[in-house]
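Enquirer: sequence plus the predicted model coming up.
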Amino acid sequence: MLFKAKVDKTFLLVIVLLVPRTSSGSRSHGDSDGFFENIKDIFENGGAVAVKLFVDKELNEWKDVRINLAVLGTSGTGKSSFINTVLGLTADDEGSAAVGVKETTENISEYPHPQYPNLVLWDLPGVGTPNFNRENYSKKVNLYRFDYFIFMTSDRFRDDDVWLAKQVNALGKLFYFVRNKVGQDIRNNKYDHPKSHSDAAVLDDIRHNCEHNLQKLNLDRKIQIYLTDLHEPEKYDFEKLMDQVISDAPEYKKEAIILSMTHLTNTLIDRKKEILSERIHYMSLLSGLTGAIPVPILDSAVDIGILTEEAMFYRAQLGLRDEMLEAFAEKSQMTIEQLTNNLDLQSRIIGLSAKGLVSYFTKKGMKKASTFTSAKFIKYLLPLFGNAVSGAASYAMTSWCLQDLLDVMVQDAIKINEYKMHWNN
C-alpha cells in the first residue's frame, strides 16, 4: 500500500505540475482545465492502465473517421492524375489509378490512401451514360455518402456536370470545380502567339470562360474555380484547392483529413504541426506513467520507444520518409546526399533508434548546457541512460525531446516545400 501511495502521488505530480493548463492540447475536451480534471478522474478511478487506454484512444481516434472524396469528369480530364496526386502515388505504384488509358468510366472505383485507408478517393462515372442517367444517378451512386465532390474538366463544364452540381448542392454537400491541364493551354498559346503571349492573360481567359459557363447554376453563393495542371501540382491552384478542402471540413473530421493528406502545402504543414504539438502532451503522459513506476531497465526502453515511434510518425506526416525524399531527389536530378546538403536537412542526421536518439540528444544537450544548471541538466538526461526517475522528470524530458524533433522536422518540410515552389517557377 505504501508503494502504491507513492506511485499515485508521483503520477499526480506529473498531472498537477506538468500538464499544461492553457495549451491547445485539450483537443476535443474544450478548455484545458476540463482536460486536467478529466485525466485526474480517469487516474483516480482506473489508475495508470485507464489513463493509457484513454491516451491511446485520443491519439488514434482520427484513424476511424472516414473521409470520402468523389471525383467526377469525362475521360481524359485528369481524374486519375488528381487521385494519385492527393494519395501521394504515381501511376506505377500499387493501388494507384490508371493513367493514360483510353476508357470511359462505367463503374464506381475506390482508391484508399496506402498509409491512411480512412481517406478514400472515388472515381465516379459521369452522368448521361445508359447505366447512369439523370433519373437514377443519385440513387445508384448514393451521393449521400460522399463528403466532397471534385468536378474536373480540361475544356468546359458540360450540362451534365452543371446538373449534377445542382443535385449535390441541394444535398448540402461541398463541391469544387477544377479546370485541369492549364499548363498545356499556356504552352499552346505561347507557341501560337510568341510575341504577345502572357501566362497571366491565358489563365485569366480560362477562369473567365469557366465562370461564364457556370452561371447556369444560379446558386446563391460564389463559385470558386481552381485552375490546375497535375503534372505540376505546385503551380496554379492545386494547393489552394487542398487548403480549402481542409478549411471546409466539419470540425469532427478536420483532424482526420489534415493527418491523412500527404501532398504538403505550407498551410498544411502548419496545421499538421499544431496537431502534432498537441500529441506531445499525450505521449509525455505515457512516458510519465513509465517514469512514475520505477522498473529497472524497462524505464529507459519505454521512453526511447515512445520517442522513436512518435518521431517516425512525424517523419511520415511531414514527407520526410526515406522513400519520399529519394523520389523527390531523383525528380530534382540529385542524389539523396546532395539533397540533404543543398537544403541543409537537419532531420537526416537523427537516427531513429535507441542509439541514434541517445547520441543526438546528448550532443543537443551539450550545446544547450548553458540553459541548465549542471545538476538540473543531468537530471533531465537521466531517462535516456536507463535510470529510474520520477514521472515528472520523464514527462519533462519526453516533452522537450519530442518538441525538438518536431521543430527540426517541420523546418525541413518547409525547406523542401519552398524548394519545390522555387524549382517549379
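Expert: Yep, that arrived. These numbers were taken from a predicted model, which means no experiment stands behind them.
Enquirer: contacts, neighbours, all on C-alpha from now
Expert: Noted.
Enquirer: hang on, Val408 packs against Ile349?
Expert: No. The criterion here is CA atoms under 8 Å, and Val408 misses it with Ile349 at 10.6 Å.
Enquirer: who are the packing partners of the biggest helix by length in the chain?
Expert: Secondary structure of the chain per DSSP state H: the longest helix is helix 391-424. Helix 391-424 is packed against helix 2-18, helix 266-292, helix 298-317, helix 336-343, helix 374-381, with contacts defined by 3 or more CA pairs under 8 Å, 6 or more residues apart in numbering; DSSP states H and E.
Enquirer: how about these in a markdown table, adding mean neighbour count and distance to Tyr148?
Expert: As requested, the helices and strands packed on helix 391-424 are exported to a markdown table (neighbours: other CA atoms under 10 Å; distance: least, CA to CA, whole Å):
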| stretch | mean neighbour count | distance to Tyr148 |
| --- | --- | --- |
| helix 2-18 | 16 | 41 |
| helix 266-292 | 22 | 18 |
| helix 298-317 | 19 | 22 |
| helix 336-343 | 14 | 36 |
| helix 374-381 | 14 | 47 |
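Enquirer: is it possible to export these to CSV including distance to Ala413?
Expert: CSV is the format used below for the helices and strands packed on helix 391-424 (distance: least, CA to CA, whole Å):
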stretch, distance to Ala413
helix 2-18, 29
helix 266-292, 7
helix 298-317, 9
helix 336-343, 10
helix 374-381, 28
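Enquirer: nearest to Gly46 among those would be which one?
Expert: helix 2-18 (11.4 Å; CA to CA).
Enquirer: which helices and strands sit right next to the closest one?
Expert: With contacts defined as 3+ CA pairs under 8 Å, 6+ apart, the packing partners of helix 2-18 are helix 32-60, helix 266-292, helix 391-424.
Enquirer: looking at these, which is buried most?
Expert: Neighbour counts (mean count of other CA atoms under 10 Å) averaged over each of these peak at helix 266-292, with a mean of 22.
Enquirer: now do that one: distance to the chain's middle.
Expert: 14 Å (CA atoms, centre = their mean, to the nearest Å).
Enquirer: how far off helix 32-60 does that helix point, in degrees?
Expert: Going by axes from the mean of the first three to the mean of the last three CA atoms, to 10 degrees, helix 266-292 is angled at 100 degrees with respect to helix 32-60.
Enquirer: other SSEs contacting helix 266-292?
Expert: Using 3+ CA pairs under 8 Å, 6+ apart, the elements in contact with helix 266-292 are helix 2-18, helix 32-60, helix 251-260, helix 298-317, helix 391-424.
Enquirer: let's go with 10 Å and repeat that
Expert: If contacts are counted by 3 or more CA pairs under 10 Å, 6 or more residues apart in numbering; DSSP states H and E, helix 266-292 sits against helix 2-18, helix 32-60, helix 238-248, helix 251-260, helix 298-317, helix 391-424.
Enquirer: for those, which one sits closest to Ala91?
Expert: Ala91 sits nearest to helix 238-248 of all the helices and strands packed on helix 266-292, at 18.5 Å, using CA to CA.
Enquirer: okay, pairing it with this:
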Amino acid sequence: MATLHTISEAEIQDISSSITSRVVTEVVAQLQDRLGELKSTTLDIAVTGESGSGKSSFINAFRGVGDEDPEAAKTGVTETTREAIPYVHPNMPTVRLWDLPGIGTPAFQPKTYLEVVGLYQYDFFIIVASERFRESHVTLAQCIGQAGKKFYFVRNKVDNDLEATVRRRGGEPSAILNQIRDERGAALRRSGVQQPRVFLISCFQPHLFDFPLLHTTLESELEGHKRHVLLLALPNLTSTVLEKKKQALHGSVWRTAMTACLGAMTPVSAASGTVPLLMDTLRSYQQSFGIDTNSLHRLASLTGKSYQELQREVLSTTGQELSQEGVQTMLSQAAVGQQVVANMLENRVPVLGTIASGGISFLASYYTLTSAINDLGEDAARVLSRALKGCDQEQDDVPDPGDFY
C-alpha cells in the first residue's frame, strides 16, 4: 500500500518560489515585448514633386538637419535618379523620409510611377510644389487617394512669394497667405481633388507659416505606435509639440519602471541591471526633446546660435551627460524614504521585506523617469526660446487642424 508523501514547508516555499519566478519572467517578457514594439515601429514618409520644388530641403527641414549637414539630402542639383532614396531621422532611426523621383516630365505616368517607387510601403505622401500645383500633381494625388493612402500638398518657398507681394502691392502678410492658400485649394478642387489640404511653408524658416500646422495634422491623423514615433521625431517648434511629447513619454513610463523592477528579480534580466536600462531610456528622452549634444549642434547650425549658448539653457541634471553613478544617485535619492520601511519589514518578515524592495525599485524608477520627462521638457522649452530669440518673426502655437480646415 502506497504511503502519502507529506510536503514539507521548505518544499512549499520552493514550489511557490518557482511559480513566482516563472510568473515574473513571463510578465517581464511581455513588458519588454511592448516596449520593443514602440522602438521597432517604422514610419515611412514619401516626398514627391517636380525637380527644383525643394523636396530635399523639405526632407532636411523635417528631420531638423541643415542642408550642409553630412546627413542631409543633397540640394540644388539636377535630379537624375529613378529610385527612391531613404533618409533616416537622426534621432528616430525607424522614421524614414523617402526622396522619390521627380514628376512633371513628359515621360511621367502616375500609375507606373507609383508601381516603380512602391506605393504601399509608405504610410502617407507629401506632394511638394514651389509655384502652382500642376496637372501632374493632381493626377498623382488622385491615384494615391484611390489606393487608400493619405496625401498632403505642400507649397514650398512661400516666404519668397510673401516678400515679393508685400513689396509690390503691400498688404497684411496674414491676408496674403490666406489668399495664396485659398487660391491653391480652389484650383485643386476645380481639378478634381476633394478636400485638398494645402500647407504653405518655408524650409528655411520652419518655425513660421504652416510647417508646425503640418506636423500637428500628421500627428493627429496617425494612430497607435506610428503616431507615437512621429511625435517623438518632430522638431520642437512649438510648446504644443513639447507638451504632447511629454504626454506620450509619460504614457510608457510605468512599463519601463515595472520592467526595471521585475527584471531585477529574474536571473536573465538582472545581469543587465536596472541602471543601464534607465540610462538608455533617459538618453532616448534627451534625443526626443532635442537636447542631446548632436541635436543641439544641429539646432545651432540651423539657427545661427552657438552650441554653447543653447547648451547653457539645459539646466536639469538629467539633461547633462549621464553616467551610471549619476543615475544610481538619482535612484537612491528617490528611494531613500521607502528604504527605511523596507528595512523594518525585512527584519521582522523577510518575505515582506523582499516585496517592499521590489516596490521601492518600481517607485524609484517611476519617480526618476517621470521627473526626468518634466525637467527635460522645461530644458527643451528654454532651448527653443533661445533658438528663436531675435528672429524677425516668431509664431505662436498653431491652431487645432479642425479649426484651420
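Expert: Thanks, I have the structure now. Everything numeric in this text was worked out from a predicted model, so none of it was measured.
Enquirer: so what number do they get for TM-score?
Expert: Overlay of the two chains. TM-score (TM-score structural alignment, normalised by the length of the second structure): 0.79; 373 aligned residues with a CA RMSD of 3.5 Å.
Enquirer: picking up where we left off before, which of the helices and strands packed on helix 2-18 of the first structure sits closest to Val71 of the first structure?
Expert: Counting by CA to CA, Val71 of the first structure lies closest to helix 266-292 out of these; the figure is 21.2 Å.
Enquirer: how much does the closest one stray from the second structure?
Expert: Relative to the matching residues in the second structure, helix 266-292 of the first structure has an average distance of 2.6 Å after the fit, by mean CA distance after the TM-score superposition for the first structure.
Enquirer: how many residues are close by the counterpart of Leu200 of the second structure in the first structure?
Expert: Counting by TM-score structural alignment, Leu200 of the second structure lines up with Leu227 in the first structure. By other CA atoms under 10 Å, the residues close to Leu227 of the first structure number 27.
Enquirer: now swap in Val295 of the first structure and tell me
Expert: The number of residues near Val295 of the first structure, taken as other CA under 10 Å, comes to 14.
Enquirer: just checking, it touches Asp303?
Expert: No. Using CA atoms under 10 Å, Val295 of the first structure is not in contact with Asp303; the gap is 11.9 Å.
Enquirer: if I look at Gly251 of the second structure, how far off is Pro173 of the second structure?
Expert: 40 Å (CA to CA, to the nearest Å).
Enquirer: okay if I get the helices and strands packed on helix 266-292 of the first structure as TSV plus distance to Thr153 of the first structure?
Expert: Formatted as TSV, these follow (distance: least, CA to CA, whole Å):
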stretch	distance to Thr153 of the first structure
helix 2-18	53
helix 32-60	37
helix 238-248	14
helix 251-260	25
helix 298-317	31
helix 391-424	23
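Enquirer: to Thr105 of the first structure, which of those lies closest?
Expert: Across those, the minimum distance to Thr105 of the first structure, taken as CA to CA, is reached by helix 238-248, at 23.2 Å.
Enquirer: tell me, the closest one lands on which residues of the second structure?
Expert: Counting by TM-score structural alignment, helix 238-248 of the first structure pairs with residues 211-221 of the second structure.
Enquirer: now which residue in the first structure aligns to Val47 of the second structure?
Expert: Under TM-score structural alignment, Val47 of the second structure pairs with Val71 in the first structure.
Enquirer: secondary structure class for that match?
Expert: Secondary structure, DSSP: H, G, I helix; E, B strand; the rest coil: Val71 of the first structure is strand.
Enquirer: number of residues surrounding it?
Expert: 23.
Enquirer: pretty sure it is touching Val86, no?
Expert: No. The pair Val71 of the first structure / Val86 is not scored as a contact, 11.4 Å apart, by CA under 10 Å.
Enquirer: where do the contact lists of those two overlap?
Expert: Common neighbours of Val71 of the first structure and Val86, using CA atoms under 10 Å, 6 or more residues apart in numbering, are Leu121.
Enquirer: map Gln146 of the second structure onto the first structure.
Expert: Residue correspondence to the first structure (TM-score structural alignment): Gln146 of the second structure is matched to Ala170.
Enquirer: residues contacting its match?
Expert: With contacts defined as CA under 10 Å, 6+ apart, Ala170 of the first structure is in contact with Leu164.
Enquirer: residues in the second structure aligned with stretch 80-90 of the first structure?
Expert: Here stretch 80-90 of the first structure aligns to the second structure at residues 56-66, judged by TM-score structural alignment.
Enquirer: how far does the matching stretch sit from its chain's centre?
Expert: 15 Å.
Enquirer: over to stretch 145-161 of the first structure?
Expert: In terms of CA atoms, centre = their mean, the centre of stretch 145-161 of the first structure is set 25 Å apart from its chain centre.
Enquirer: list the buried residues in it.
Expert: Neighbour-count burial for stretch 145-161 of the first structure, counted by 16 or more other CA atoms under 10 Å, picks out Phe146, Asp147, Tyr148, Phe149, Ile150, Phe151, Met152, Thr153, Ser154, Arg156, Phe157, Asp161.
Enquirer: where does that stretch end up in the second structure?
Expert: Stretch 145-161 of the first structure covers residues 121-137 of the second structure once aligned (TM-score structural alignment).
Enquirer: end to end, how far does that stretch reach?
Expert: One end of stretch 121-137 of the second structure to the other measures 20 Å (CA to CA).
Enquirer: now stretch 244-252 of the first structure
Expert: 16 Å.
Enquirer: which other residues reach it?
Expert: The contact list for stretch 244-252 of the first structure, computed with CA under 10 Å, 6+ apart, reads 28, 62, 65, 67, 69, 147-148, 174-176, 238-239, 241-242, 253-258, 261, 267-268, 271.
Enquirer: so which bits of stretch 250-270 of the first structure are buried?
Expert: For stretch 250-270 of the first structure, burial by neighbour count (16+ other CA under 10 Å) applies to 253-266, 268-269.
Enquirer: returning to that earlier point: average offset between the match of helix 238-248 of the first structure and the first structure?
Expert: Mean deviation for stretch 211-221 of the second structure: 1.0 Å (mean CA distance after the TM-score superposition for the first structure).
Enquirer: hmm, back to that, so which of the helices and strands packed on helix 391-424 of the first structure comes closest to Ala50 of the first structure?
Expert: helix 266-292 (11.0 Å).
Enquirer: and the angle for that closest one with helix 298-317?
Expert: Put simply, helix 266-292 of the first structure runs at 170 degrees to helix 298-317, going by the same axes, to 10 degrees.
Enquirer: got a list of what the match of Leu200 of the second structure touches?
Expert: Applying CA under 10 Å, 6+ apart, we find Leu227 of the first structure in contact with 152-154, 177-183, 203-204, 206-207, 210, 235-238, 240-241.
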